[in-house]
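Peer 1: How does the following fold in three dimensions:
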Amino acid sequence: MLSFGAAALSAFVLGAGLVQADGPVHTPRVLVFTGTTGFRHDSIPTAIEVLGQNADRFGISFNFTEDKGAFNDNYLKNFDGLLFVSASGEDVLDQDGQDAFHRYVQSGGHYMGVHCAATALTNSTMFRQTQGGIFNYHPSFQNATFLKLDDNHPSTVNLPKEWRYPEEVYFFANNPRNEKAIVYLTVNESSFNNDGGDGGPNQGSPHPIAWGIESPYSAVPLLAGAPGAGRTFYTGLGHANETWHDEVFIGHIFGGLAWTLDGATTKAYGVGIVGSDLPLKPKPVPVAAPDVNVTNGPAAPSVSNAQPSGSGASLSAPLASALVLGAALIGAIACAL
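Peer 2: Have a look, this model is predicted:
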């Protein structure tokens, strides 16, 4: 569990991360896809629950589905981002769904993949271009030491320099840097026992774990009227249920998602041909500082294929909470001196 000071800093940075774009900002709407035709992770229900519990905190509206039929132009156009959480299987989307996915990113829609998403659509050159890396193998689940390469990126700003915890360390069949990815998180390969394969000679060095891809490299060519291709982000972390209850990991996930959405090529940011029409975020107002150790939150949304909900979380509470937490952090530091 993150310390109070670190949680305050994380909340401040991530709360600010969703208001960087110029012009009006609506509540971003994200479609979370957890469909599987390959290995299915036990942590998927936990991930759905945690994302739902933190939607208000980070000012994002989530819809959840496992229906491959949701991947059509008319449905995807309602979303600012797609989030694959351990979706797996080379055929998890049919060809029509893959084509709609590609057109969506070409239209400025954003994408983020988590953990086993690297095993999805492994035969698709389009998906490799968008996600950056395809799974090769992983050693046994064990402690490993992860190292951040960027102190300022929203996905790593709250991480310690060396973060040791149990994980499936993914090795990749290709180097995401060849897809124009910038790697933000790596792993110390001497910190765990590589008992699963050949060491991933094609993935490049340092060992990629989390990365991002900027427009236009995520999907080309652009569709008519699109201001740019969507930003994309991937992290190999997120195997265990316990991981999804770790505040450090939650900061990593929502930091990556905030950065992705802040590509600002969708209607939530006043531009684009896809995206949210949820209400504008009001100006932040002061609120009481929440207890960062409280684990209960709003009930997790059920997995459904319904049309996007019109209700979205306002950014005012998370941003104001971040400011209050930032002040508390300063006070805590002062008391410690």
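
Peer 1: C-alpha from now on. contacts and neighbour counts both.
Peer 2: OK.

Peer 1: Can you tell me, leaving aside adjacent residues, what's nearest to the residue most central in space within the chain?
Peer 2: Compute the mean C-alpha point of the chain, and by CA atoms, centre = their mean the closest residue is residue 257, 3.7 Å away. Leaving aside its chain neighbours, residue 257 sits nearest to residue 112 (6.8 Å; criterion: CA to CA, 6 or more residues apart in numbering).

Peer 1: excluding its backbone neighbours, what's nearest residue 218?
Peer 2: residue 130 (4.4 Å).

Peer 1: Check which helices and strands the helix or strand containing that neighbour sits against.
Peer 2: Assigning secondary structure by DSSP states H and E places residue 130 in helix 125-131. Packing partners of helix 125-131 (3 or more CA pairs under 8 Å, 6 or more residues apart in numbering; DSSP states H and E): strand 110-114, strand 232-235.

Peer 1: repeat that with 10 Å
Peer 2: Contacts defined by 3 or more CA pairs under 10 Å, 6 or more residues apart in numbering; DSSP states H and E place helix 125-131 against helix 95-106, strand 110-114, strand 210-213, strand 232-235.

Peer 1: okay, the ones you listed in CSV with distance to residue 323 and mean neighbour count next?
Peer 2: Listed next are the helices and strands packed on helix 125-131 as CSV, based on distance: least, CA to CA, whole Å; neighbours: other CA atoms under 10 Å:
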stretch, distance to residue 323, mean neighbour count
helix 95-106, 33, 21
strand 110-114, 27, 26
strand 210-213, 27, 26
strand 232-235, 27, 30
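
Peer 1: So which of these is nearest residue 251?
Peer 2: Residue 251 sits nearest to strand 232-235 of all the helices and strands packed on helix 125-131, at 12.5 Å, using CA to CA.

Peer 1: Show the contacting residues for the residue nearest to residue 218.
Peer 2: Taking CA atoms under 10 Å, 6 or more residues apart in numbering as the contact definition, residue 130 lies against 101-102, 105-106, 110-113, 176, 179-181, 212-215, 217-220, 229-234.

Peer 1: show me what contacts the residue nearest to the centre of the chain?
Peer 2: 14, 17-18, 30, 58, 60, 81-83, 110-113, 154-155, 231-234, 251.

Peer 1: compare with the first, here's sequence two:
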Amino acid sequence: MKRFLLACLLLAVTITAPAFAEGQFKVLVVAIPNRYHHDYTVVARPQFERMAQRHGFDMDWAWSNRPFDADLSGYAAIVLLNTAGGDLETTQRKALEAYVRGGGGVVAVHRAMVFDQPGHWPWFEKLVGRAFIIHPIVQTATVRVEDPAFPATFGLPARWIWTDEWYEFGPPLVDGLRTVLSVDERSYDPTRIWPGQVSRGMGAEHPVAWYHHYDGGRVFATALGHTPALYDDALYLEHLYGGLWWAATGKGIEPEPAQEHRARE
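Peer 2: Coordinates of the predicted model:
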């Protein structure tokens, strides 16, 4: 009898164990090294692996664009970690478009916001939300939390000292962009740039992170993350995971009044 009960117990553990091993959602991180962004990958991958363990989600990591040749529907979000739209081939671009239209989430980090060939893929430019123009030399500046109700800011102070490349952008390419973080240009020199280049800054409103709904999916974009050492910073990792969590699940923000009214109906 004891052996029978033990066998039943082992069978129950065998059956139920996979349910506990599965994460709450699955994420694809695509980190394609390039001329100016390659050292970060060595630091970023183990940090993302720890993030997945800490927050209980599954993760696939890719150094190339090959995952876009396969089925993407199993991923709740795709993180373009310094991976730009120009890194994808034509058929792979169509795959990403279909994924987003199916409700998938996208997290665009730093170089992912740079269009290698502006105008060649308008859909992706609108996905990111703003067009990159230029950036000055890396400097320390003050970052301001503009939306304390968005998960990517939950772990951040209202004003945050940060050192990075301060990307400058054009006006919004789509309606509905919601600024999450901005940088105070009075705290650094926007004109400090390499000889032969000109950077003037964006003025009083200089967003560096935002989110929006686009073409059926959710998009979180952050310009922060140039220097490899930044991926060892706990605040930055909280910022990334907050945006990733929302992109993957849509959770963490209060519904708009109109959306809440429709839900009650």
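
Peer 1: Once they're superposed, what TM-score comes out?
Peer 2: After superposition, the two chains reach a TM-score (TM-score structural alignment, normalised by the length of the second structure) of 0.77; 223 aligned residues with a CA RMSD of 2.1 Å.

Peer 1: if we can go back for a sec, columns distance to residue 191 of the first structure on top of the helices and strands packed on helix 125-131 of the first structure, output as a markdown table?
Peer 2: Below are these laid out as a markdown table (distance: least, CA to CA, whole Å):
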| stretch | distance to residue 191 of the first structure |
| --- | --- |
| helix 95-106 | 37 |
| strand 110-114 | 22 |
| strand 210-213 | 18 |
| strand 232-235 | 19 |
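
Peer 1: Let's verify the aligned partner of the residue nearest to the centre of the first structure in the second structure: helix, strand, or coil?
Peer 2: Structural alignment places residue 257 of the first structure opposite residue 244 in the second structure (criterion: TM-score structural alignment). Under DSSP: H, G, I helix; E, B strand; the rest coil, residue 244 of the second structure falls in the helix class.

Peer 1: corresponding residue for residue 124 of the second structure in the first structure?
Peer 2: So residue 124 of the second structure corresponds to residue 127, using TM-score structural alignment.

Peer 1: mind listing what the nearest residue to its match once chain neighbours are set aside touches?
Peer 2: Spatial nearest neighbour of residue 127 of the first structure, chain neighbours left out: residue 121 (6.6 Å); criterion: CA to CA, 6+ apart. Applying CA under 10 Å, 6+ apart to residue 121 of the first structure gives the contacts 87, 88, 89, 90, 91, 92, 93, 94, 98, 127, 128, 134.

Peer 1: So which of those wins on neighbours?
Peer 2: residue 87 (29 neighbours; other CA atoms under 10 Å).

Peer 1: Wait, the residue nearest to residue 257 of the first structure touches residue 232, no?
Peer 2: Yes: applying CA atoms under 10 Å as the test, residue 112 of the first structure and residue 232 come out as touching, 5.5 Å apart.

Peer 1: Mind listing the shared neighbours of these two?
Peer 2: Joint contacts of residue 112 of the first structure and residue 232 (CA under 10 Å, 6+ apart) are 81, 82, 83, 130, 131, 212, 256, 257, 260, 261.

Peer 1: Residue in the second structure paired with the second one?
Peer 2: Think residue 82 of the first structure. By TM-score structural alignment, residue 82 of the first structure lines up with residue 78.

Peer 1: How much space separates the residue nearest to residue 218 of the first structure from residue 105 of the first structure?
Peer 2: Distance from residue 130 of the first structure to residue 105 of the first structure, counting by CA to CA, to the nearest Å: 8 Å.

Peer 1: Now do the helices in the first structure.
Peer 2: 4-17, 44-53, 55-58, 73-76, 95-106, 125-131, 241-244, 247-261, 316-336 (DSSP state H).

Peer 1: on average, how far is the helix holding residue 130 of the first structure from the matching bit in the second structure?
Peer 2: Average distance, helix 125-131 of the first structure versus aligned residues of the second structure after superposition (mean CA distance after the TM-score superposition for the first structure): 1.1 Å.

Peer 1: Which residues are in contact with the closest residue to residue 203 of the second structure other than its chain neighbours?
Peer 2: For residue 203 of the second structure, ignoring the flanking residues on the chain, the nearest one in space by CA to CA, 6+ apart is residue 185 at 6.9 Å. Listed by CA under 10 Å, 6+ apart, the contact partners of residue 185 of the second structure are 141, 142, 143, 166, 201, 202, 203, 204, 205, 206.

Peer 1: Onto which residues of the second structure does stretch 6-20 of the first structure map?
Peer 2: Residues of the second structure matching stretch 6-20 of the first structure: none, counting by TM-score structural alignment.

Peer 1: Now do that stretch: distance to the chain's middle.
Peer 2: Stretch 6-20 of the first structure has its C-alpha centroid displaced from the chain centroid by 15 Å (CA atoms, centre = their mean, to the nearest Å).

Peer 1: got the buried residues for that stretch?
Peer 2: Buried residues in stretch 6-20 of the first structure, defined by neighbour count with 16 or more other CA atoms under 10 Å: 6-19.

Peer 1: Likewise for stretch 325-337 of the first structure?
Peer 2: Across stretch 325-337 of the first structure, burial judged by 16+ other CA under 10 Å covers 325, 326, 327, 328, 329.

Peer 1: and the closest residue to the first one other than its chain neighbours, how far is that from residue 319 of the first structure?
Peer 2: Closest residue in space to residue 325 of the first structure, ignoring its immediate chain neighbours: residue 8 at 4.7 Å, by CA to CA, 6+ apart. Computed as CA to CA, the residue 8 of the first structure to residue 319 of the first structure distance reads 11 Å.

Peer 1: So which bits of stretch 144-152 of the first structure are buried?
Peer 2: Quick answer for stretch 144-152 of the first structure (16+ other CA under 10 Å): 144, 145, 146, 147, 148, 149, 150.

Peer 1: Pull up the aligned stretch in the second structure for that stretch.
Peer 2: So stretch 144-152 of the first structure sits over residues 141-149 in the second structure, by TM-score structural alignment.

Peer 1: again, but for stretch 50-57 of the first structure
Peer 2: So stretch 50-57 of the first structure sits over residues 47-54 in the second structure, by TM-score structural alignment.

Peer 1: Quick check: the aligned partner of residue 96 of the second structure in the first structure vs residue 231 of the first structure, distance?
Peer 2: Matched across to the first structure, residue 96 of the second structure falls on residue 101, judged by TM-score structural alignment. Distance, residue 101 of the first structure to residue 231 of the first structure, using CA to CA: 14 Å.
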